[in-house]
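Chemist: here is the input, now give the coordinates:
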Amino acid sequence: MAYANYFNEFDWFVKGDDDSYFIIENLRYMLHQYNPQTAMIIGHKIVDSSTKDGYMSGCGYILSKKALEKFVHQVLDGKCEPGIKGAEDLLVGKCLQEEVLFIDAHDDKYEKQIFPVNIEQNFIENLKDIDKWYVESQWAKFYHGNFSCCSEELVSLHYKKPPEMYLIDYLVYHVHAFGHVGNYNTGLPKKLTFEETLKAANEKSLSIKFVDHHIEHNFDENEIF
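Modeler: Purely as a prediction, here's the structure:
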């Protein structure tokens, strides 16, 4: 168990499916701006009417150290409806609605960093040809049909079979375009204050399914600094 064996060794804990591919360097880059002592989960945020603040797709999400601690205590204290069956990601979301901040993973241009479906869907121009649930459940604005769909700081992809993972690894780490000089900014992102993190978590969704709820978070003094 991650909490029992590794809690004191790490600041962040990743939950990913066995068909998810993570670019670890970009994951670390994204997490650099956040404080792991603030309870938060970062991932692909899904709009859902049965939750107050949506939930994170189980394709891959990241729990801060504080979020993992709160999750374990919620379970041990019997506050997570033990024995209830259902999708793991939705149940975790319901369990932690008032305990953690849910932050949708996108860069400062609102380009997606974590994909719950095949990334190819984001390059389709006609919305009618994209899975309806995927379009309507997007928390942030849904770009599609061009490169604005997807961040240069891509963190993870979903529904990838082993041969596809080898291909992605090859393209990311082994291919070099001769004569191409990139202008990518290699500086680290600035550290966010608690107020800035709270603002990121409280972004209102543009989804037609979104219903705004007032949430009273159970912060403690160690999270707010």
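Chemist: can we go C-alpha only for contacts and neighbour counts from here?
Modeler: Fine.
Chemist: could you pull out the strands for the chain?
Modeler: Ranges of strands in the chain, per DSSP state E, are 12-16, 21-22, 40-43, 45-46, 55-56, 60-64, 101-104, 156-157.
Chemist: could you name the helices and strands sitting against the last one?
Modeler: Where contact means 3 or more Cα pairs under 8 Å, 6 or more residues apart in numbering; DSSP states H and E, strand 156-157 is packed against strand 21-22.
Chemist: which helices and strands does the strand it packs on pack with?
Modeler: For strand 21-22, the packing partners by 3+ Cα pairs under 8 Å, 6+ apart come out as strand 156-157.
Chemist: residue nearest the centroid of this protein?
Modeler: In the chain, the centroid-proximal residue (Cα atoms, centre = their mean) is residue 43; its distance is 0.7 Å.
Chemist: here's the other one to compare against:
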Amino acid sequence: MQVFSSNNTQERERERERERERERERERERERERERERERERERERERERERERERGERERERERERERERERESSIVGIFLILERETSIVSIFLILVIGLKIAWPWACLIPYAMTCSKYDDFIVRDRCLAIKKSPMKTLKFHRRLYGWGRFKWKFFVTNLLKIIIITLIVTVFLAINIDTVLYIRSLVWSPPIVRHVHMQDDLQRLPMMSIAKHFYNESSLALDRTEANILYKRVKILCIVPTIQSHVDSGRVDIINSTWGRRCNKVIYLLCPTKYRPEFINTCMYEESKKFLLDKVMFALYHVYHYYINDFDWILKADDDTYVVMENLRLLLSHYRSDQPGYLGYHFRTFLMQGYNSGGAGFVISRAGLKQAMEMGFNKGLCAISGEVEDLEIGKCMEISNVPVLNSLDKYERQTFHTDDYMRHITGAYPAWLIIYTRQSTAGGAECCSQFVISFHHLDTYSIIILHHLLYRTSVYGINTPKLLPEMFHAKKVKKLRRFVVPVQY
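Modeler: This next block holds a predicted model:
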């Protein structure tokens, strides 16, 4: 009986313990519900903030469109005022022409007369002519009083007047304007039709980019063997994400990217708020077209890719619209890694994080497994920032939190493949001071600045992209061929974590 009572007591104790556990579980569930409610409230607040930002962005875009229309109206001015608009005002041109005509008029009249005083028969008149010969206006008045207007030979008068006007205009133009306009005038004779009627000071803004883009799309006239490149194109599938803005679409930069390196992506998508829909555009009108919303756009795009394209591509490249990427060389590097293992690579910085992070401007690449792991372990758990100005650093934090390692992007000679600046800075070694502090690898200049199989350059305008593409794909050196590349061209490895990371004094 005593044993039975003891068992009942233990059973009741266990029941009370289970009840307390259930109560604690209900309390935890209520706490989680309150946390979810707070998260929903924060999300609603973020949505309201995004709505306000969209309204501000719409107002800014309207102002930008108005400024664009104003620039269009200004650019429609043609003729001599367009040529001289940089260096001289209309008033100064008018004054120069008036002074020129003031001088030219009497001399034009006197060339057939006053310069040859011997035509006068009367010696007194001839002597007086010689005496006042140096004063054209007085000589003209003297001749008019002596002979009247009827003796004028209008053919000589008009011919010489036109000659002097033309000479005055030529001298005015070549003295008042700079060397660029002189070169422009020469280009009207020697340049092809594609650059006719373009002012040298404004040619970079007014060239017909869409027409130029079509020229680069056709490679049928080139002697190229793309066998190896085509094999890698099918084996290493890359989705390219390019943040841009509507004005760059209007200026033709997006068309240039599509006709140069963008066409070598397996798929390319652009992040912007478009005025006209195109299949490759992802609408980001909820964010203002500003650098401080770049992280918002990129995270939105990565989330979009994770949901809709994660199984269609091996790697995801993010590059700016002022970046040029040699896709064949990128595929060569990525062929040394497996896309079903997490990792991301680019130009490696050593600041702020133990594993460092990759530059956003030079472009960075995330493996399929790396993106999936970052979304599931970081983004979905709220551990990754979705808003901020320093896009590449926040992406690096998200990768480190999600245990996605940084992969090596150097070639076997320890030369960089991704580059944070334009080719002139890297080749000459004229690096900005911040890069020397940030970079994980030494910043070499000259011939050792860049890998033979360079992948990217940053801070390029549209015309530098055109020139670089032409030199890479439409220019060859006879008798020099690239051999089939050996596997040891790149060393496939994870980058070791830093013992300590660098925090710049000014950031």
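Chemist: can you give me the helices in the first structure?
Modeler: Taking DSSP state H, the helices of the first structure run over residues 2-6, 24-31, 65-76, 88-95, 132-136, 162-173, 194-201.
Chemist: on that earlier part again, I'd like the strands of the first structure laid out as JSON lines, including distance to residue 87 of the first structure.
Modeler: As requested, the strands of the first structure are exported to JSON lines (distance: least, Cα to Cα, whole Å):
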{"stretch": "strand 12-16", "distance to residue 87 of the first structure": "14"}
{"stretch": "strand 21-22", "distance to residue 87 of the first structure": "21"}
{"stretch": "strand 40-43", "distance to residue 87 of the first structure": "16"}
{"stretch": "strand 45-46", "distance to residue 87 of the first structure": "13"}
{"stretch": "strand 55-56", "distance to residue 87 of the first structure": "11"}
{"stretch": "strand 60-64", "distance to residue 87 of the first structure": "14"}
{"stretch": "strand 101-104", "distance to residue 87 of the first structure": "18"}
{"stretch": "strand 156-157", "distance to residue 87 of the first structure": "20"}
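Chemist: element containing residue 7 of the second structure, please.
Modeler: Taking DSSP states H and E as the definition, one finds residue 7 of the second structure inside helix 2-75.
Chemist: which residue range of the first structure does the following helix or strand past that helix align onto?
Modeler: Next in sequence after helix 2-75 of the second structure, counting helices and strands by DSSP H and E, comes helix 80-84. Alignment note (TM-score structural alignment): helix 80-84 of the second structure is unmatched in the first structure.
Chemist: which parts of helix 80-84 of the second structure are buried?
Modeler: Within helix 80-84 of the second structure, the residues scored as buried using 16 or more other Cα atoms under 10 Å are 83-84.
Chemist: which secondary structure elements does that helix sit against?
Modeler: Counting by 3+ Cα pairs under 8 Å, 6+ apart, helix 80-84 of the second structure packs on no helix or strand.
Chemist: roughly how far out does that helix sit from the chain middle?
Modeler: 29 Å (Cα atoms, centre = their mean, to the nearest Å).
Chemist: of the strands of the first structure, which is nearest residue 119 of the first structure?
Modeler: Proximity to residue 119 of the first structure (Cα to Cα) singles out strand 156-157 among the strands of the first structure, at 6.9 Å.
Chemist: which part of the second structure lines up with the closest one?
Modeler: Under the criterion TM-score structural alignment, strand 156-157 of the first structure matches residues 456-457.
Chemist: would you mind giving the helices of the first structure as JSON lines with distance to residue 13 of the first structure added?
Modeler: Below are these laid out as JSON lines (distance: least, Cα to Cα, whole Å):
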{"stretch": "helix 2-6", "distance to residue 13 of the first structure": "8"}
{"stretch": "helix 24-31", "distance to residue 13 of the first structure": "11"}
{"stretch": "helix 65-76", "distance to residue 13 of the first structure": "7"}
{"stretch": "helix 88-95", "distance to residue 13 of the first structure": "14"}
{"stretch": "helix 132-136", "distance to residue 13 of the first structure": "26"}
{"stretch": "helix 162-173", "distance to residue 13 of the first structure": "22"}
{"stretch": "helix 194-201", "distance to residue 13 of the first structure": "18"}
